[in-house]
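>>> quick one: sequence plus predicted model below, questions after.
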Amino acid sequence: MMTAFKNRIFPTITNEAAIACIGLYCMAVVMGYGRFLFTATLPDIMVQLSLSTTIAGWLASINYIGYFIGALIAMFVPQRATWQVMTLWVMVSIVTTMLLVVPSMSLNLWYIIRLLAGIASGIAMILSSSFVIQNLSPERRSVLSAVHYAGIGVGISASAILTWWLLILGYHFDVIWLVAGLTSLPLLWLLYTIKPRQSQHTESQHIRAKQHISVHQAYLNFKHSLYEAVAGHHKALALLSVSYVLAGFGYISSATFLPVMAAQRLTTQTYAGLMIWLVVGIFAMLSNPLWGALAKRIGEIKTLMGLTVLQAFGMCLPIWFDGAIGLYGNAAILGLTFVGMVSMTLTLFKNINPAYSNLLIALATLAYALGQFLGPLVTVALAGQDDNFNAGLLVAAIGLIIGLILLILFHRQSPTSA
């Protein structure tokens, strides 16, 4: 009787479209809220807590350090434990989101919370992608995986709308983060409905396997897998990895401070920063199917090259046009390009050695996280006392062009994979 009641409360969902939609919700929570809600609320945070641009940059970068650590941890998660570890870190992501409602926290506590949020984002993003894609049939994988990744754009849009709505009602960042956390809670129930159902015999086998594998042996297994994954592909992986570092560096330099730039420049428009951030989210939602269709026609590497050029152009718009045109243009191009660049690059990493695709995706995420960590710090350092972000945007554009050159060399080095 208890089993029947439990099955009614937690039904098992096996429909592929439903799983992809749950994956979308997961990405919206751990990426849209866990990472990008900080961007939407940053102008209010800086005003309410009297934070300097330098501290704001460090709070952003500490989150990306966490993302780097999370990607590193995800590399060691065995396939059979994907759902359990993913669900645990989704819980951490929601808790760290709601913790920012606590009043009068010290700056050190902020750093710790944003670090944990970054770790949760890194782990949950990689493992949820792995889990969702594994549960999709090959013929529906390309369409439904695009639904899953659209969660990033949905989360960015939700963060902008939520912040806008609550600021109009007279609330501030603390209530915004609390509401974001509360609206994330249904995800935990949905994740339970897609929990892999295993027999007791299978579970006992896994327990015995865990008992017999030592930490040292696990390290040796990982080392062997890493060697096998990169063997014969060192140059191609190096070129693609460095270009991905520069891609992370390039986009985050704008993504972190875009609403702050809007508050500086568009002083007559009260919520210009949130409008601009909403533009990023809407274009990010719409972009992935578009670039997926283009990649089928011309290939991932050519699509990625085009996106890199377009993003570099977008970085220059606020430099060339000081008003709304430059900022809204940058926002639209940022939304159009960054999710597509992630999707295309991860596909290229998988193509290099498909047998070790999960490991290579984790390595790629480490590279991207490194670029994201450096971006805000360099941008803040170049902004100076006047908080002028133009120099940071120019450096980001230059970095993207260098990344384009590396992509061209990668294509010549490894035309089959590309």
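The structure has been received and is ready for your questions. Numbers count the residues shown, from 1 in each chain.
>>> make it CA atoms for all contacts and neighbour counts henceforth
Fine.
>>> now do the helices in the stretch 101-250 of the chain.
Remark: helices assigned in the stretch 101-250 of the chain by DSSP state H, counting those that start in this stretch are 107-134, 138-168, 173-182, 186-193, 200-212, 215-230, 234-255.
>>> now Trp291, what's its secondary structure?
What DSSP: H, G, I helix; E, B strand; the rest coil gives for Trp291 is helix.
>>> closest one to Leu37 among the helices of the stretch 101-250 of the chain?
Checking those against Leu37 by CA to CA gives helix 138-168 as the closest, at 5.2 Å.
>>> let's bring in a second model and compare:
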Amino acid sequence: MRRRLEVYLNRETVHLVLLGMAATGMGIGLGRFAYAALVPGMIEAGWFSERTVGLMGAVNLLGYLLGAVTASSFARRYPVHRIIQCSALGIVLSFLLCILPQPSGWFYLWRFIAGMTGALLMVLGPASVMRLLPEAVRKVASTCVFAGIGVGILLSATLVPMLVKHSNSFGWAALGIAGLLVFAYMFRWPAVSFSNGQHARALDRADKRALLMAGVGVVIVAYALDAAAFVPHTVFWVDYLQRHLGWSSAAGGFQWALFGIGAILGPFLVAMLSARFEVSHTLLIALLLKSLAIMMPTFLHAPIFISLSSLAVGALIPGVVALTSGRLAELVGLEHHAWAWGLATATFALSQAFAGFGFAALYSGSFSAGSVFVLAGSLAMIGVFCLLLIKQHRVQV
């Protein structure tokens, strides 16, 4: 046991995990989630209308999709560590250059850049860390890098709303300064190649089709179903507790904090499970538990069950992300992981966009609020059945 801890707590391993956490925290926590906390302040300060800030969110998603599908192509053409560093800088500038009111076109531009660079960080950050980690610790340590998502969620849910109460510009500036500190650390990102040695052969169209048909496509479908499944918890959770279950705003806020804490702990918990079991089995169990945790609030309203749902769904959002990345690496190998993970990331974002509109219509329509969580959990359960169809550990092309 002590020997194993020494391996995992090796200085270089810890450094790589922290770099990976910085990339996922910047890419999702700041690049995407933090914007939602800034929206009320911009509307109240009269910077933009509700429609305009909504379109800015859509532009951010468009950039995220483009970054996800082009990440592996960029990685073959340019130094990966430079792409990661420039992407982190793009996130920082997207906040610092929007501190003061500007024409809407200026904000559209930087929301698009934040989305695209955020996707590059989410795809290439974990993929490059996975290549740099020693094989003995790769499976577990590469899972922990996704804890950065939870840090970003907690930051956007707590610090930003407090600052925006004083001044909308304070919120933008604080995120820019926080990002600048993380960027300074990421400047130490080691060089890593996606284009030489074992990674020289690029996939052609026939190879990609073969990989998708042999199991990669099923994993991506399950991942897309998971992306849609947790939308109600990230959009309607606090509102459901307050308006439909009669909870106070303080109690609702506490549940959102539990959600963020769970998101930080989740990758470490699934990493421990991955050390004992195969990634494929751990992913199945995690998605099954997530499905049940999503549906739980419809039937069990006691505080203990609501808190369990907050923690479990929060933990299993980055947990399933990490396990899906690891499962794709098992199926395609490190040499093609960036391509598969980029495609999965793009599909994930697209699924969430459609789910967001769909669940919003159901939640505010004649469909009961509690039933929305049942439907969402059912999507995750379908993902479980999809994963049961895959038998391969590695697909050869």
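That came through, no problem. As the structure is a computational prediction, the values presented were derived from the model and not from experiment.
>>> including distance to Ala391 of the first structure and mean neighbour count, could the helices of the stretch 101-250 of the first structure go into a markdown table?
Shown next, in a markdown table, are those (distance: least, CA to CA, whole Å; neighbours: other CA atoms under 10 Å):
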| stretch | distance to Ala391 of the first structure | mean neighbour count |
| --- | --- | --- |
| helix 107-134 | 26 | 23 |
| helix 138-168 | 25 | 21 |
| helix 173-182 | 29 | 20 |
| helix 186-193 | 41 | 17 |
| helix 200-212 | 52 | 11 |
| helix 215-230 | 37 | 13 |
| helix 234-255 | 10 | 24 |
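>>> so which of those is nearest Val101 of the first structure?
helix 173-182 (4.2 Å).
>>> if we can go back for a sec, JSON lines for the helices of the stretch 101-250 of the first structure, including distance to Leu404 of the first structure?
Supplementary listing: these in JSON lines, determined by distance: least, CA to CA, whole Å:
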{"stretch": "helix 107-134", "distance to Leu404 of the first structure": "25"}
{"stretch": "helix 138-168", "distance to Leu404 of the first structure": "24"}
{"stretch": "helix 173-182", "distance to Leu404 of the first structure": "37"}
{"stretch": "helix 186-193", "distance to Leu404 of the first structure": "38"}
{"stretch": "helix 200-212", "distance to Leu404 of the first structure": "44"}
{"stretch": "helix 215-230", "distance to Leu404 of the first structure": "22"}
{"stretch": "helix 234-255", "distance to Leu404 of the first structure": "7"}
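>>> for Leu72 of the first structure, which of those helices is the nearest?
Closest to Leu72 of the first structure of those, according to CA to CA: helix 107-134, at 8.3 Å.
>>> quick one: the closest one to helix 186-193, angle?
Between the axes of helix 107-134 of the first structure and helix 186-193, defined by axes from the mean of the first three to the mean of the last three CA atoms, to 10 degrees, the angle is 40 degrees.
>>> pretty sure Trp177 of the first structure contacts Met98?
Yes - with contact defined as CA atoms under 8 Å, Trp177 of the first structure reaches Met98; the gap is 5.7 Å.
>>> which residues do those two both contact?
Counting by CA atoms under 8 Å, 6 or more residues apart in numbering, no residue touches both Trp177 of the first structure and Met98.
>>> roughly how far does Met261 of the first structure sit from Ser159 of the first structure?
Distance of Met261 of the first structure to Ser159 of the first structure, computed by CA to CA, to the nearest Å: 18 Å.
>>> just to revisit the earlier point, of the helices of the stretch 101-250 of the first structure, which approaches Phe313 of the first structure most closely?
So among the helices of the stretch 101-250 of the first structure, helix 234-255 is nearest, using CA to CA, at 11.2 Å.
>>> give the buried residues for the helix or strand following the closest one.
Remark: after helix 234-255 of the first structure, the chain's next helix or strand is helix 258-265, criterion DSSP states H and E. Neighbour-count burial for helix 258-265 of the first structure, counted by 16 or more other CA atoms under 10 Å, picks out 258-263, 265.
>>> who's in contact with the aligned partner of Ala222 of the second structure in the first structure?
In the first structure, the residue matched to Ala222 of the second structure (TM-score structural alignment) is Ser243. Neighbouring residues of Ser243 of the first structure by CA under 8 Å, 6+ apart: 400, 402-404, 406-407.
>>> ditto for Ala229 of the second structure
Ala229 of the second structure is in contact with 291, 294, 375-380, counting by CA under 8 Å, 6+ apart.
>>> quick check: closest non-adjacent residue to it.
Ranked by CA to CA, 6 or more residues apart in numbering and with sequence neighbours excluded, the top spatial neighbour of Ala229 of the second structure is Ala376, at 4.3 Å.
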